[in-house]
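>>> with the sequence up front, the predicted model follows.
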Amino acid sequence: MKTPLTWLVNTIIRTILYCILKIDISEIKKVPKRGPLILAVNHVNFLDAPVLITHMGSRSFTGFAKRETWDNPLMAFLFTLWGGIPIDRGVADFNAFKAAKDALLVKKQLLAIAPEGTRSGDGRLLQGKPGIAILASKADVPILPLVYYGHEDISQNLRRLKRTPFHVRVGKPFRCKFSGQERNKEIMQAVTDAIMLEIADLLPEKYHGEYRGVTMDRGKYLEYIDSTSGEEIPQALGEQFSHA
């Protein structure tokens, strides 16, 4: 639940962001008001999380953040206020995965995951890590791809006192499909690569990075969701075009 302090802090941060960015968040309205739902996102730089979080409106939202974030007092305050889930990168962090499952299945939240696991810096996609596929196999919830781009040049634009474009695009929902296959390392990576290709589809080609020119039978690993089919995704995405 958003508190008055959360509202105040988000308002201040949005004001600062609009001084340095030209933010196009028109497609945020496609994100459902509640979960359980995984948002599969790319990770460009330090601006990704503040922009997304402060524009989520009344949505109940959380996401992973590297544990080192809490070493900085200001970042610790913000990500605690925002309900971030600390995760140890490079190891199987079972506590973080349990917190993520609780956020999805108990609290019915939206959970943001960046499969790349780290910032690209230049906006070009890195190879995804299979954590998102593992979580999807355990939680069995829909996934919605969401990307941001255009702000990789923020440093040089700040030096020029120039506002930087920040674009947000939202794709179509799907579920991971394992079809009785053994959920081994190879399958989890294949599912992750299929998810990353959904992310790549939303980006201009120059950002495709490791997935530039990559093709695969995504239908083998992903089951696309028709919002008119009656499945609850949540609310069958029926509220996806309500105001953000």
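Happy to help now that I have it. This one's a predicted model, so the numbers in the text were calculated from it and none came from an experiment.
>>> every contact and neighbour count from this point should use C-alpha atoms.
Will do.
>>> any idea how far Val141 is from Arg175?
Distance of Val141 to Arg175, computed by C-alpha to C-alpha, to the nearest Å: 7 Å.
>>> and Ala76, that's in a strand?
No - read with DSSP: H, G, I helix; E, B strand; the rest coil, Ala76 is helix and lies in no strand.
>>> isn't it up against Arg67?
No - using C-alpha atoms under 8 Å, Ala76 makes no contact with Arg67, being 9.5 Å away.
>>> let's bring in a second one:
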Amino acid sequence: MLYWLIKNVLVGPLLQLFFRPRVIEGAEHIPAEGGVILASNHLSVSDSFFLPLKLSRRVTFPAKLEYFTGKGLKGTLKRWFFHGMGQVPIDRSSASAAQGALDTGVRIVRDGKVLGIYPEGTRSPDGRLYKGKVGVAWIALESGVPVIPVAMIGTDKANPIGSKVWRPYPIKIKIGKPLDFSRYAGLSGDRFVLRSVTDEIMYALMELSGQEYVDVYAAKAKEADAAGKPSTPPAAGRLPDSKAS
């Protein structure tokens, strides 16, 4: 009920009015029922709001634990809002906590729900597509559900990093064909398979979004920027077609 209220009455109409987000292709690739992973590029915090707005099925996103632990009225309202938007708190402070987050993802899709996930792990610092983390591959192989690549376009212009006020800008969403990794069933413990699957997902995202690819984790690039060091090598331009046979 809360999800419906926020999406259709409180927030959704305002986002639709000012930004006019639209699925420009591929909406038919999302099944009407059953567990599925939506793997998206990540340009802005607003990605997690615009994508569910245009889909008929509810999307569950793992979200930082900090969004749910604030104090006072502001913390309560933020917790209410993120819960209402279908996001679940994820603790990533340790290896065991990170594994718990992955287990939660598997549980969500095994329950027949839609899991939204950002393989880059954090927002792109400059609009380019960064190296994917293998967690999305592990969830896919453990659960056996398909992965659908999703490209968000323009959200970094509507909600630039560091901005407190969103700006009207036309948002576009592209949804790719499902990726089936059933050929790797039972190999979720093989790190080479996990990397191959992850790279195949990132290749699909690169093709869909048109972004330049950088073979560095976005988090590492941000750390380097904060330390005043060269953050990334020049963009690779295109990720080699890493589809395993």
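Arrived safely, thanks for sending. Quantities reported herein were computed from a predicted structural model and do not represent experimental measurements.
>>> the strands in structure 1, which residues?
In structure 1, the strands defined using DSSP state E lie at 21-24, 37-41, 61-66, 85-87, 110-113, 143-149, 164-170, 174-176, 222-224.
>>> Phe81 of structure 2 matches what in structure 1?
Counting by TM-score structural alignment, Phe81 of structure 2 corresponds to Leu78 in structure 1.
>>> nope, Ile171 of structure 2 is what I meant
Using TM-score structural alignment as the criterion, Ile171 of structure 2 maps onto Phe166 of structure 1.
>>> excluding sequence neighbours, find me the nearest residue to Ala204 of structure 2.
In space, Ala204 of structure 2 comes closest to Pro149 once its chain neighbours are excluded; the distance is 6.5 Å by C-alpha to C-alpha, 6 or more residues apart in numbering.
>>> so how far is Phe19 of structure 2 from the nearest residue to Pro160 of structure 2 once chain neighbours are set aside?
Among residues not flanking Pro160 of structure 2 along the chain, Ser44 sits closest, at 6.9 Å (C-alpha to C-alpha, 6+ apart). Ser44 of structure 2 sits 14 Å away from Phe19 of structure 2, taking C-alpha to C-alpha as the criterion.
>>> again with Val165 of structure 2
Distance, Val165 of structure 2 to Phe19 of structure 2, by C-alpha to C-alpha: 13 Å.
>>> neighbour count for the two, which is higher?
For the pair Val165 of structure 2 and Phe19, the greater number of neighbours falls to Phe19 (19 against 9), based on other C-alpha atoms under 10 Å.
>>> quick one: residues contacting the equivalent of that one over in structure 1.
Residue correspondence to structure 1 (TM-score structural alignment): Phe19 of structure 2 is matched to Leu21. By C-alpha atoms under 8 Å, 6 or more residues apart in numbering, the contact list for Leu21 of structure 1 reads 163-166.
>>> and for Trp82 of structure 1?
If you count contacts by C-alpha under 8 Å, 6+ apart, Trp82 of structure 1 has them with 6, 53, 62.
>>> tell me how far the residue of structure 1 positioned farthest from its centre lies from Thr62 of structure 1.
Relative to the mean C-alpha coordinate of structure 1, counting by C-alpha atoms, centre = their mean, the farthest residue is Arg160 (29.9 Å). For Arg160 of structure 1, the distance to Thr62 of structure 1 equals 34 Å [C-alpha to C-alpha].
>>> and Asp153 of structure 1, by the same measure?
Computed as C-alpha to C-alpha, the Asp153 of structure 1 to Thr62 of structure 1 distance reads 27 Å.
>>> comparing these two, which shows the higher neighbour count?
Taking neighbours as other C-alpha under 10 Å, Asp153 of structure 1 and Thr62 compare with Thr62 leading, 22 against 14.
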